[in-house]
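> quick one, structure for this:
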Amino acid sequence: MTSRLTHRLTHRLTQTVAATLATAALLAFPASAFAAVHRPTLSEAAVSSVHTPRGALVSAVPVGQLTAAQLDAAAADFPGTPKSSYGVAAYRLIYRTVDTHGRPTTASGIVVLPDGRSGALTVTEYLHGTNATKAAAASVDDRSTDRLVTALFAGQGLVGVAPDYLGLGLGPGPHPYLDTKTETSASADLLLAARTFAANHGVAFKRDVLVTGFSQGGRASLAFGRALSRGEVGPFRLGALHAVAGPYDLLGEELPAAFDGRVIPPTATFYLAYLVTAWNRTVGLYDDPRQAFQAPYASTVEGLFDGSHTDEEIVAGLPDSPEKLFTPEFAARLQHPTGRLLRATQAADQVCQDWTPRIPVHLYSGTKDTDVAAANADSCAASLRRRGTDVTVHSMGAVDHTGTAFAAYPEIIRAYAPRA
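Next up, the predicted model:
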C-alpha cells in the first residue's frame, strides 16, 4: 500500500475508480478562513415539493470567505498557480435533481463567487474524484481541497461551481459511484441552481462553461461536457474541457490494471469494493453478497460504503488485495465481464466513444499513477481522435495520482483565467 493511502486517508483532492488521498500539505491554508458559518440542518437538506423542477434552488448558505492573499497562500502546494486577482465567497447550495431512477431528490454542492465582480461572468465547473464519506464533500468539509480548487478558479474572476454528486454532502441516500447518468444530471442541475443563486448577487452566467475534473471527476467531466455539447443543459454549451487522471476506459484499461499490478492491490480493493457495491444497487450484479464477496467481508462490505464511514474505517474493514475480497468466480467476472456487468461497463466507457467534442480536449496523466493507469488517457484520446476531435494528452511526468493533480491544476487555472 502506498504511504499516502496508509497514512493520509482523510482530506482528498480526490481519487478514482476507488481510493487515493491528499496530504497534510494541502491543508496549509488557514482552517478558519473557510470555517462554516452555518451547520447543516435536516430542514435545509429536506426534499421540497416533488413538483419542483430540476435545477431549482432549495437553499443557500455561506460557508466561507478567503482574501486573494489567503488564496495565494493556500495554493502553495500547486506550484505555478497564477496569483489570485480577487477574494472569494463560497456558498453551499441545496438543489433539486433526480436519482438513478429519475425520481425527484436533492443534492448539495458549492458555488464560489469572486468578490467585487458582477455582470456576465464565465463559469468553471469542477468535478471531484472518489469520495466515500458524506462529511468529506466540499459543501460541508471546511478543509476540503475540492473547495480550495474551486475557489482558486474564482480567484481568477471566474465563478467556481462544484457538485457533491448524489448521496454525498447533504444528499440523501448512498452515492451511486461511477454512475454516469447521475454524475451528469447532478452537475447539470447544480449549474442551473447556481445561475439562480448568482442572479441574486448581480451575476449572470455566460453561455460557454469551462469544465474540468479529477479522477472520478475526470471521467465525469467527459460525460458532462457531452451533455453540454448536445444542448442538454439549458442554454449552456461546452467552452473548454480539461480532464485529469480519469478512469475513462474501465473495460480496456482500469479493470485489467486492478488485477495486473498497475493499480496497487490495496487501492484496487477499495475501488472495486466501492464500484461493485454501488453498481449492485443500480445494475444488479448479485442477489446475495456471498455470491461476490468472501467471508467475513460478505456480511460487512456493503455497510462500509453507506457514506458514514471514513476512509480509514473502510480500509481497516477490507483485505489488502482483490483476490482476498472477492470469490474466485466473481474476481474472474471482473477480469472478463459478461452480462449486466459487461453492458454497464461498456455504457460507462462511452464517455470517450459516442460523441465528438467541437473544442480541443486536454487530458492529463502521470507515469507513476497507481490509482488510475495512465493508459486510460491514451485510450480515451485515441477514441476521440478517431471521431475527429483535437486531443492533447499532457504527461505530468513521474508523479502519482494526487501528484498529477498538483501538477495539472496550475496549468488548467492558467488556461482558464483569460476567459474570466
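> only C-alpha atoms from now on, for both contacts and neighbour counts.
OK.
> what's the spacing between the closest residue to His201 other than its chain neighbours and Thr182?
Using C-alpha to C-alpha, 6 or more residues apart in numbering and skipping residues adjacent in sequence, the residue nearest His201 is Ser118, 7.5 Å away. Between Ser118 and Thr182 the distance is 31 Å, computed by C-alpha to C-alpha, to the nearest Å.
> please provide the structure for the following sequence as well, for comparison with the first:
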Amino acid sequence: MTLKNKMFSNIAQNAKPFALCAALLIAPVAGHSQAHPTTELGSGVQYELISHWSKEKLNEILKTDFPKFSGVPVNYGQANNGIKLYRVTYRSVIPERANKSIQTSGLVAIPDNAETLKNRALPVLSYQHGTVYGKNEVPSVPNESPETQLMLAQFGGQGYVVIGADYFGMGSAPEPEGYMVKASHQQASYDMLLASQSVLNHLKVNTNQLFLSERVQSLPGS
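Just a heads-up that it's a prediction; the model follows:
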C-alpha cells in the first residue's frame, strides 16, 4: 500500500465514529420537529401541540404539587379528564407605543375528551396571569408556572377550555416586560381570545360560555 493510499485508509477509518456521532446528534432533532408540527392559520396565528397532561397528573398538581408550592393546604375538586396543551403565537399591538406591532404567545388547553363531546359546547376560561419574575413563568410554558398548573388542573380538569396570554415581554415576545401596563394587558388578553377562537375552530372544538379569571397581586397592608 502506498503512503497516499494508507493515509486515505486511516482517514476513512477515523471518520466512521464521527459519522456515527453526527447521525446520533441529528436524529433526535429531526424526531422532535416531527413530534410537534406547527400549524399556521393565517393572520399571524400559529399553534403547536406541546404536551398532554393526564387526569392523574392534574390530580397530583391539586393534591401535592401546588399545596407544596403555596404552603396552603386546600381541598380542590378532583380532575375528571386530562388536557391537551397547545402553544399559540399571534399578532397584537402595544397601545402605549402607538400601536406598535408585536408577535406574542399564549396557551390553549383543551380537555382530552373533547373529541367525544362534539355535540356539546365547552365553557371557556380566559385566565390572566399574576405577577411573575421569570420570563418563562407564563401560560405558554406551563412546566415553569405553578400558577398556570393550578388553573389547568382545577378548570381544565373539570371540562373547561383554558386560555391564557403571556403579557407583552414575557414568553416568546422580545420586547421589554409591560408590568402593570393596563392597556397592553387588555390588548394581549383580547387578541389571545381571538387567536384561541381560530385555533378552536380549526380543531373543531365547540364552545359557548366565556368566563374571565384574573389573579390579583395583593400589596402589603391592602
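> tell me the contacts of the residue nearest to His201 of the first structure?
Remark: with contacts taken as C-alpha atoms under 8 Å, 6 or more residues apart in numbering, Ser118 of the first structure is in contact with 201-204.
> JSON lines please, covering the residues you listed and showing secondary structure.
Written out in JSON lines, the entries for those read as follows (DSSP: H, G, I helix; E, B strand; the rest coil):
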{"residue": "His201", "secondary structure": "coil"}
{"residue": "Gly202", "secondary structure": "coil"}
{"residue": "Val203", "secondary structure": "strand"}
{"residue": "Ala204", "secondary structure": "strand"}
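> what range does stretch 84-92 of the first structure cover in the second structure?
Following TM-score structural alignment, the aligned partner range for stretch 84-92 of the first structure in the second structure is 79-87.
> just the endpoints, please. Distance across the matching stretch?
With C-alpha to C-alpha as the measure, the ends of stretch 79-87 of the second structure fall 22 Å from one another.
> list the buried residues for the longest helix seen in the second structure?
Within the second structure, and with DSSP state H defining each element, the longest helix by residue count is helix 3-35. Of the residues in helix 3-35 of the second structure, none are scored as buried under the neighbour-count criterion (16 or more other C-alpha atoms under 10 Å).
> could you do stretch 202-215 of the first structure as well?
Buried positions in stretch 202-215 of the first structure, judged by neighbour count with 16+ other C-alpha under 10 Å: 203-215.
> so what's the residue nearest in space to the middle of the second structure up against?
With distances taken as C-alpha atoms, centre = their mean, the second structure has Ser140 as the residue nearest its mean C-alpha position (2.7 Å). Taking C-alpha under 8 Å, 6+ apart as the criterion, Ser140 of the second structure is in contact with 86-88, 105-107, 164-166, 171.
> and with 10 Å instead?
Ser140 of the second structure makes contacts with 50, 85-89, 105-109, 148, 163-166, 170-172, as judged by C-alpha atoms under 10 Å, 6 or more residues apart in numbering.
> for Val124 of the second structure, same thing?
By C-alpha under 10 Å, 6+ apart, the contact list for Val124 of the second structure reads 108-110, 155-156, 159-163, 193, 206-212.
> alignment lookup: it to the first structure.
Under the alignment (TM-score structural alignment), Val124 of the second structure maps onto Val123.
> what about the nearest residue to its match once chain neighbours are set aside, neighbour count?
Excluding the flanking residues, the one nearest Val123 of the first structure by C-alpha to C-alpha, 6+ apart is Val159, at 4.6 Å. For Val159 of the first structure, the count of nearby residues is 29 (other C-alpha atoms under 10 Å).
> likewise for the one 3 residues further on?
Applying other C-alpha under 10 Å, we find 31 residues neighbouring Ala162 of the first structure.
> just the element for it, please.
With elements delineated by DSSP states H and E, Ala162 of the first structure resides in strand 159-163, which encompasses its position.
> output the contacting helices and strands for that strand.
On a contact count with 3 or more C-alpha pairs under 10 Å, 6 or more residues apart in numbering; DSSP states H and E, strand 159-163 of the first structure meets strand 88-98, strand 104-114, strand 119-127, helix 145-154, helix 180-199, strand 203-214.
> mean deviation, it versus the second structure?
Once the two models are superposed, strand 159-163 of the first structure sits on average 0.7 Å from its counterpart in the second structure (mean C-alpha distance after the TM-score superposition for the first structure).
> so where is that strand in the second structure?
Mapped onto the second structure using TM-score structural alignment, strand 159-163 of the first structure covers residues 161-165.
> circling back to that earlier point, so which bits of the helix or strand following the longest helix of the second structure are buried?
Next helix or strand after helix 3-35 of the second structure toward the C-terminus (DSSP H and E): strand 39-42. Across strand 39-42 of the second structure, burial judged by 16+ other C-alpha under 10 Å covers no residue at all.
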